[in-house]
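>>> coords please:
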Amino acid sequence: MDQLSAMQTFRRVVDLGSFSAAAHQAGVSHTVLSRHVKHLERHLGTQLLNRTTRRLQMTEAGALFYRHCTRILEQMQAMNLELSEHQQQPSGTLRLGVATAFGELELGHWLPDFVGRHERLQVELHCSDRFIDLLEEDIDVCLRVTDHLPDSSLVARRLADSEVLLVAAPGYLERHGTPTTPDALAAHPLLGYSRLPHPQRLQLTGPAGERRELLMPQRLSANSPMALRAAAIGGLGIASFDRFIAHDALRDGRLVPVLADWSLPSRTVYAVYPQSRYVAPKVRALLDYVQAYYAEQRWQH
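Here you go, the predicted model:
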């Protein structure tokens, strides 16, 4: 018999005034409860109750133990209630990992609403373009835009497709001409993302399903998609971006599509989180929110 159960038994016997009443309430025999209290007395090395045929009376040690029992059991009850409420409502600190471009361009559209719905929740944002280890860096959820997820113990929930397209500033195309075929791209510089294995290589699929792979000269490389975006808007060359990176600039005309009939391999937006039998309410709340948010097409042509 564990000590917590023993304390609950002792308190019940004292509160009800007899072993018989306590046994009836607990649904066990009088003998079982009497044996539990005797084991408790042997464990503590002192007598807690004076037993007579008519009544039970606490000893001085029993009264002291009863006061401690009452306080401890009430604290346990309060703790269980608080934990139960904590599990039902998202609360605490949610550590969210995102790529820098996604953080700068996307979170402002939905994160304020998400946080506003959960007043007991604080968000700790980790922006990085490297492939972080969620377990090592204690990240609850990471939103990743990728064409490949390595095998791991992580769970990945697919949120949306992320189209990749070629873009350039209208001023650049006016000065250097607009390529109308893949071969014509060889005369134009590509603004390359240096974290890719082959920043200058493009794989294109045509409207009839034909495929071309080509290398473009490189005028600028950078490890930041946002820096490349600024360079493309500034007219330094042609760039390939996920549509969410170029979306607002395409909408207001700072960038325009290049070879719109040809497509690049698309990528996928995932919510990635550590595998566990128990998913914390704060994590579940975020997963459900972003799943619903990105179920709608957010980056219209």
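>>> hey, let's count contacts and neighbours off CA atoms from now on
Noted.
>>> Give the helix, strand or coil label for the nearest residue to V141 once chain neighbours are set aside.
Excluding its sequence neighbours, the residue lying closest to V141 (C-alpha to C-alpha, 6 or more residues apart in numbering) is Y273, at 4.7 Å. On the three-state scheme (DSSP: H, G, I helix; E, B strand; the rest coil), Y273 is labelled strand.
>>> Go ahead and confirm Y273 touches S152.
No - the criterion here is C-alpha atoms under 8 Å, and Y273 misses it with S152 at 10.7 Å.
>>> Neighbour count: these two, which is higher?
Y273 (22 against 9; other C-alpha atoms under 10 Å).
>>> So the more buried one versus L154, what's the distance?
6 Å (C-alpha to C-alpha, to the nearest Å).
>>> again with S84
Distance, S84 to L154, by C-alpha to C-alpha: 27 Å.
>>> More neighbours: which of those two?
Comparing S84 with L154 by other C-alpha under 10 Å, the one with more neighbours is L154, at 16 against 11.
>>> Just list the residues touching the more buried one, thanks.
Counting by C-alpha atoms under 8 Å, 6 or more residues apart in numbering, L154 touches V272, Y273, P274, Q275.
>>> any idea how far K282 is from it?
17 Å.
>>> in the helix or strand harbouring L64, what counts as buried?
For L64, the element it lies in under DSSP states H and E is helix 60-88. Neighbour-count burial for helix 60-88, counted by 16 or more other C-alpha atoms under 10 Å, picks out G62, F65, Y66, C69, H86.
>>> any chance of the residues you listed in TSV, plus distance to A208?
Compiled in TSV, these are given as follows (distance: C-alpha to C-alpha, whole Å):
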residue	distance to A208
G62	89
F65	84
Y66	84
C69	79
H86	56
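>>> which of the residues you listed are the two that sit furthest away from each other?
Longest distance between any two of the buried residues of helix 60-88 is 35.3 Å, between G62 and H86; criterion C-alpha to C-alpha.
>>> want to put them side by side, so please do this one too:
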Amino acid sequence: MSGGTLIRRPLVNVAPAAVASPTYLASRAAPHHPADLSAHKLLAPSADVHGNEWHFEGPDGARVPMLLEPTYAVNNSVMLRQAAIAGMGITILPANQVVADLAKGLLVRVLAEWEIRDAEKELSLVYPGRRHVPAKTRSFVDFTVEWFRKRDDYRHLP
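Alright, predicted model coming up:
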């Protein structure tokens, strides 16, 4: 339960993925280390939404912060996805928003061996916490929780 009269049911944690279009990557070498991002066009959420740094952790445990100087900044992840597909640069998005694009080859992962820190998103269902939840609401909550429990396609990216 969370504050007052609302109930929050966590459904899934969605990992972030650094992605770019094959077209964009054809014009310059794919980054192999977060420091390589300084030679790339970065597409990022507005600083007031996410801050101005991306944090990476390598396979050896090394942590690397990257100060962002984005070419394109917007407060909408759908627009960031579209910009990446259009070949405008590299971005980080929740995996559930790009898993189909990765499967279709519209986007490819970059820096896949690096974990992106502090960017995981929790998707939750929030509903009124009355003493007696209506049957329709309870049915919807149960269905949604079960549906997400069975989904695994965006927790493990290609």
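>>> TM-score for this pair?
TM-score for the superposed pair, counting by TM-score structural alignment, normalised by the length of the second structure: 0.87. Supporting figures: 150 aligned residues with a C-alpha RMSD of 1.5 Å.
>>> from what I can see L159 of the first structure touches Y294, true?
Yes - in terms of C-alpha under 8 Å, L159 of the first structure counts as a neighbour of Y294; the distance is 5.9 Å.
>>> Neighbour count: the two, which is higher?
L159 (21 against 15).
>>> What does the more buried one correspond to in the second structure?
Structural alignment (TM-score structural alignment) places L159 of the first structure against L11 in the second structure.
>>> In three-state terms, label the closest residue to its match other than its chain neighbours for me.
Using C-alpha to C-alpha, 6+ apart and skipping the chain neighbours, the partner closest in space to L11 of the second structure is S124 (5.1 Å). Secondary structure state of S124 of the second structure, per three-state DSSP, is strand.
>>> Determine the number of other residues adjacent to the residue mapped onto S124 of the second structure from the first structure.
When the first structure is aligned by TM-score structural alignment, S124 of the second structure is paired with Y270. By the criterion of other C-alpha under 10 Å, Y270 of the first structure has 22 neighbours.
>>> picking up where we left off before, in the second structure, which residue range corresponds to the helix holding L64 of the first structure?
So helix 60-88 of the first structure sits over no part of the second structure, by TM-score structural alignment.
>>> residue contacts, the residue nearest in space to the middle of the second structure?
Per C-alpha atoms, centre = their mean, the C-alpha nearest to the average position across the second structure is that of P94, at 1.5 Å. Listed by C-alpha under 8 Å, 6+ apart, the contact set of P94 of the second structure reads V14, A15, P16, A17, E120, K121.
>>> again, only this time at 10 Å
13-18, 77, 81, 119-122, 154-155 (C-alpha atoms under 10 Å, 6 or more residues apart in numbering).
>>> now swap in P65 of the second structure and tell me
Counting by C-alpha under 10 Å, 6+ apart, the residues that P65 of the second structure touches are P34, A35, E53, W54, H55, F56, E57, I116, R117.
>>> cool, and H132 of the second structure?
R138.
>>> how near is it to S139 of the second structure?
Distance of H132 of the second structure to S139 of the second structure, computed by C-alpha to C-alpha: 13 Å.
>>> With R81 of the second structure instead?
From R81 of the second structure to S139 of the second structure the distance is 33 Å (C-alpha to C-alpha).
>>> Looking at those two, which is more packed in?
Higher neighbour count among R81 of the second structure and S139: R81, with 23 against 12, using other C-alpha under 10 Å.
>>> how would you label that one: helix, strand or coil?
helix.
>>> So it is in contact with V19, correct?
Yes - using C-alpha atoms under 10 Å, R81 of the second structure makes contact with V19 at a distance of 9.0 Å.
>>> overlap in contacts of those two?
Residues touching both R81 of the second structure and V19 (C-alpha under 10 Å, 6+ apart): I90, T91, I92, L93, V98, D101, L107.
>>> What about the residues you listed, which are in helices?
Residues of the shared contacts of R81 and V19 of the second structure located in helices (DSSP state H): V98, D101.
>>> Now list the buried members of the shared contacts of R81 and V19 of the second structure.
Neighbour counting by 16+ other C-alpha under 10 Å classes I90, T91, I92, L93, V98, D101, L107 among these as buried.
>>> Who are the contact partners of the fourth one?
L93 of the second structure makes contacts with 14-19, 43-45, 77-78, 80-81, 84, 119-121, as judged by C-alpha under 10 Å, 6+ apart.
>>> Return the members of these classed as buried.
The neighbour count (16+ other C-alpha under 10 Å) marks 14-19, 43-45, 77, 80-81, 84, 119 as buried among the contacts of L93 of the second structure.
>>> count of neighbours near T268 of the first structure?
Residues near T268 of the first structure, counting by other C-alpha under 10 Å, number 18.
>>> where's it relative to D161 of the first structure, distance?
For T268 of the first structure, the distance to D161 of the first structure - C-alpha to C-alpha - is 5 Å.
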